[in-house]
Structure formats: C-alpha cells, structure tokens
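*Asks:* pasting the structure only:
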C-alpha cells in the first residue's frame, strides 16, 4: 500500500470542527514551493478526500498552509486587524513511502498546535 496524507482541523476555542477552512499543500525543495492542491474542510473539519492520495504520494518535504484568518473572520472570531493568526504554515517531512501521514491542526484565534496523528 502506498502512503497518503490527511488532516483534521479543530476549533479549540469553540469546541467544534473548523468547517470551511481553506488549505493549500506545497511540495518544498530548498526555498522553492510547488503548489500541489487546494482544498477546504467539510463540516467535520476534514477534507473530503486525502490531501495527497496514494497515487500521487511521494516522500519528501511538504508544507500545509491553513488559511485560519478566513475561517476565524467567518466564525466571528476575527478580532482586530491585522489578525494574530492569518495563515498557519506547517512544514514537515514524509520519509516512509508506505505510511499514512495525518497532520491535524488545533486552532484558536491566538494559538495553534499540531502533531503527527494516526
């Protein structure tokens, strides 16, 4: 089985999934970024399909950019401009060609965390 990449975004301030949040995935090589896909989270805070499915999976360095600002504004959590968190980039490596990589984002207007999920 080939590897693949998924995510899940949870709004920790409101205690619910972050629906309607735009996410862009880039492949990173040095200082170069190559945009691979743009998706939006569904009502469960997940994308409807893997961000990087098995047939497109390659090991290497990647960056997920979560467009938190648009989501925070739409959910009434925007606050004063400029927002403290607008875009949240997470750069990570995938070295196992057979693994499922899951990169969740726990988000609030003033903080976030991530980890390698399952």
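*Replies:* Ah, there it is. This structure is a prediction, so every number in the text was calculated from the model and none was measured.
*Asks:* all contacts plus neighbour counts: C-alpha atoms, from now on.
*Replies:* OK.
*Asks:* helices of the protein, residue ranges please.
*Replies:* 68-74 (DSSP state H).
*Asks:* another one to put next to it:
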C-alpha cells in the first residue's frame, strides 16, 4: 500500500451506535473496468484504532473512473458480539479529477449507515 500522506482517497469509519471509531473494520477498494463492466480489486485494508485506513491508493494509480469502497460491516459487528442488518456496505463514487483529494466517511450503527463526501 502507498504511504498514508500520498493517498488521494481517505476514509473514516465511525460506530455511531457506541460513539466510537470503528476500529478493525475490514474494507476493500475496487475500480470499475468500464469496457468489461467488472470490478477490479485495487487494495484491501483494515481500519486502525481511530477508524481510518491510510494508504488505500497511490496518487499515480488514482485515475478518473468509477470506484467502490466496500466495508465488511457484518464481520465488524460480529467481532463485537452483536448482530447487524447489513452484512456489508458498498459506497460507489465517481472520480472526475484525480488531482483532488476524496474523503469518504462512513457513519454506521447495527441497523443504519450514512456516508458523504467529506473534506
């Protein structure tokens, strides 16, 4: 994985049900091959104690296109001894200008989630 400060894509997962960062949440980053219409996995990671996953993608690999950030929420809740409604959350987004920084927070509880483009 690329160095944290060079990644143009960042995320921050928060467990809003408990009011804490979602530490040790597995996730993966994918890019759509628009010719074959299939998702190619670019990287995998796990959030740190602050709910962040540095180094998702390097600046050179971040090109215009459609991306998907998949969070393994079911496994996360299960690791806490809890059940949840959503087995995973996929956030699909489009990058038009790869020179811009993209920040995608995930706010989640066992029965809901929301996301937005942060700064």
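*Replies:* Nice, I can see it. Not measured: the values here are computed from a predicted model.
*Asks:* how about the contacts made by residue 110 of the second structure?
*Replies:* Each residue near residue 110 of the second structure by C-alpha atoms under 8 Å, 6 or more residues apart in numbering is listed here: 17, 77, 83-86.
*Asks:* and residue 21 of the first structure, by the same measure?
*Replies:* Residues near residue 21 of the first structure by C-alpha under 8 Å, 6+ apart: 40-41, 45, 66-68, 70-71.
*Asks:* counterpart of it in the second structure?
*Replies:* Residue correspondence to the second structure (TM-score structural alignment): residue 21 of the first structure is matched to residue 25.
*Asks:* ok, residue 34 of the first structure next?
*Replies:* When the second structure is aligned by TM-score structural alignment, residue 34 of the first structure is paired with residue 40.
*Asks:* could you tell me where stretch 86-105 of the second structure falls in the first structure?
*Replies:* Using TM-score structural alignment, stretch 86-105 of the second structure corresponds to residues 85-104 of the first structure.
*Asks:* contacts for that stretch?
*Replies:* Here stretch 85-104 of the first structure makes contact (C-alpha under 8 Å, 6+ apart) with 1-10, 57-70, 109-111, 114-118.
*Asks:* list the buried ones in that stretch?
*Replies:* 85-86, 88, 94, 97, 99-104 (16 or more other C-alpha atoms under 10 Å).
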